[in-house]
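Undergrad: Coordinates for the following, if possible.
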Amino acid sequence: MRLAFMGTPEFAVKALAELVAAGHDIVCVYSQPPAPKGRGQVLSPSPVHAFAASLGLPVRTPKSMKDADAIAEFQALDIDACIVVAYGQILKKAVLDHPPLGCFNLHASLLPRWRGAAPIQRAIMAGDSHTGVEVMRMSEGLDEGAIILSGRVEITDEDTAQSLHDKLATLGASLLPVALAAIERGGANEQEQSGEVTYARKITPEEARIDWDRPARELDWHIRGLSPFPGAWTTMATGKGEVRVKVLMSRLSDEHSGETPGTLLLGGLKVATGDGVIQILRLQREGKAAQDALDFLNGTDLQPGDRFI
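TA: The predicted structure follows:
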């Protein structure tokens, strides 16, 4: 099939690679414009842009797909279908209606749960036992289209947003060629979404802050669901004032404590919470590299009885 592909982050790279490996003709790749990165704020292409360029595929990076010229250029493409994977832009009806077979999205949740921008993080943060990926026919509504193919993944107590991202990216990439084969032969079984609708809104910096008054289990979900990005954060007091710390990995402890939530306890980097104790396994001081808990403690003057705020 002749396809246009729209995607931006690392999650979409495997999907594009799988479509190329399956023999589809990628007529054009769309991605978000290069963005400043690193300390030097050098303009850098997105992961999809860089990967597509390495394969010699033509890449377009319009600031807005709502722009009349961008729409006209898309409508001039001779394609059968368009595949969208975490592109990051809303597509208008004029775009959605152009490919003869339609536009199809790979979404990282089991819809209608977690429609929107941050489905992977939200699934862990909510304590969901499982999630998945789905190929759906796109409509004008946000992630409201009919489902063509689904895959399910269990969420373990060791999963972070990164590990779950990697599982879903691999599974989703494997589903796309199967779904496209069914679409091409007219045999796709499209099912309308059913069930409770929830929305995976973007994570704000303030929401990422750790509230130590919350139950330990919820804090574990919060920490793992935001790791490594944007990172659940807290502050600690030092001789130079308060320093922000990202907490990147944790696990529940069966210990109990009557200490004020946020208080550092004996026996490793264990912290009192609203109803119990959580053990921090990996964290990162502002401006420093990530460290395991023991290395972190050896490099700070934190003592039992000190508090994260």
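Undergrad: make it CA atoms for all contacts and neighbour counts henceforth
TA: Noted.
Undergrad: my read is L149 is in a strand, agree?
TA: Yes. Under DSSP: H, G, I helix; E, B strand; the rest coil, L149 sits within a strand.
Undergrad: Can you give me the buried ones in the longest helix anywhere in the chain?
TA: Longest helix of the chain, by residue count under DSSP state H: helix 161-184. Residues of helix 161-184 classed as buried: 161-165, 167-177, 179-180, 183 (neighbour count, 16 or more other C-alpha atoms under 10 Å).
Undergrad: Please provide the structure for the following sequence as well, for comparison with the first:
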Amino acid sequence: MRLVFAGTPAAAVPTLRTLALSHEIVAVVTRPDAPLGRKRVLTPSAVAQAAAEMGLPIIKAARLDDDATGRISALRPELGVIVAYGGLVREPLLSTPTHGWINLHFSLLPQWRGAAPLQRALIAGDAEVGVSVFQLVAALDAGDVFAARTVPLPSDANADSALDVLAHDGADLTAEVVAGIADGTATALPQEGEVTVAPKLTLDDGQLDWTLPVDEIYARFRGVTPEPGAHTTVGDLRVKILGASPADGVDVSEAGALAPGVIAATKHSLLIGTATTPLEVTRVQPAGKGAMNATDWWRGFRSDDTLRAGA
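TA: Model (predicted):
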């Protein structure tokens, strides 16, 4: 088939590469170069870099306006495929390809419609996560679903590592759907079940609440890592938590019973009390400093033994 592909981050690259093996990619639409790093160097998106490497035509567009629509329409695509492009597809572009557009979404629809589906699923502690391929319509993530797949994850997967797993499973699923559309065997069914929404994460979503059980805190840590990042405050200092896990198997006897937010260091671990058992913190980044071992930071920072996180 003649495909137009729209995507921006690294999570979209596996689908682009997989589809290019069997179909003609007439254009790759991606967001414009963005400033990255401390020096704010303009850098092409992961999809733009992959498309350039593959020798595919690239259209860089901040939004899919009349100009982008005209350029895509002139290519006479049979199907549009979108994976985390970062912008809306509206009419008349929505109807420009012969078979419209399909979207790979990182959730089991209708759960977690929106910008941050996998992150919200991890934060909620969902027992299952997965991917869905659906027909794009004007309403947010509401189109009929061609296929969905549950994807098993390691219990310690964060949003970054989990997205990598889902991106590769999703690429295979998308390729199956495109093949079905090409030979006329694909069917899509209306979404069924409870609708939940997944708005984009903000910095506030990374604030850890030590009055909650450790499982809920750890679920939030996984869902907001690496972005926007889990964090707490110690006194007036904001501290980003880069590595953490429930203190299973850690000898907490040295620290004694820890009230929510109370910080204690054992010989090898830094522990923070929760409503249940402590959270073991292994790596931190205090405001204005680089990443460091949590126990090393605590020994240099501590002014008394009763400092609390989040207070």
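Undergrad: before we move on, the earlier item: in structure 2, what range does the longest helix of structure 1 match?
TA: Taken onto structure 2 by TM-score structural alignment, helix 161-184 of structure 1 occupies residues 159-182 there.
Undergrad: which residues are contacting the matching stretch?
TA: Identification of contacts with stretch 159-182 of structure 2 by C-alpha atoms under 8 Å, 6 or more residues apart in numbering yields 1, 11-12, 14-16, 18-19, 104, 106, 118-119, 122, 130-133, 146-149, 151, 153, 186, 222-226.
Undergrad: From those residues, keep the buried residues only.
TA: Judged by 16+ other C-alpha under 10 Å, buried ones among the contacts of stretch 159-182 of structure 2: 1, 11-12, 14-16, 19, 104, 106, 118-119, 122, 130-133, 146-149, 151, 153, 222-226.
Undergrad: In helices, which of these fall?
TA: Using DSSP H, those in helices are 14-16, 19, 118-119, 122, 222-224.
Undergrad: re earlier: pull the distance from the match of helix 161-184 of structure 1 to the chain's centre.
TA: 14 Å (C-alpha atoms, centre = their mean, to the nearest Å).
Undergrad: With structure 1 overlaid, how far apart is it on average?
TA: The superposed stretch 159-182 of structure 2 is, by mean C-alpha distance after the TM-score superposition for structure 1, a mean 0.9 Å from where its aligned residues fall in structure 1.
Undergrad: all helices of structure 1, in order?
TA: With DSSP H as the criterion, structure 1 has helices spanning 10-21, 47-54, 68-75, 93-96, 119-125, 161-184, 216-225, 293-298.
Undergrad: I'd like to know which of the ones you listed lies nearest to A232 of structure 1.
TA: helix 216-225 (5.3 Å; C-alpha to C-alpha).
Undergrad: outside of that closest one, which residues touch it?
TA: Counting by C-alpha under 8 Å, 6+ apart, 120-127, 159-161, 208, 210-212, 231-232, 247-252, 273-278 sit against helix 216-225 of structure 1.
Undergrad: State the span of structure 2 onto which that helix is aligned.
TA: The aligned range for helix 216-225 of structure 1 is 214-223, by TM-score structural alignment.
Undergrad: what does stretch 108-115 of structure 1 give?
TA: Counting by TM-score structural alignment, stretch 108-115 of structure 1 corresponds to 106-113 in structure 2.
Undergrad: Show residues contacting the matching stretch.
TA: 117-118, 120-121, 129-132, 140-142, 145, 148-150, 163, 166-167, 170, 191-198.
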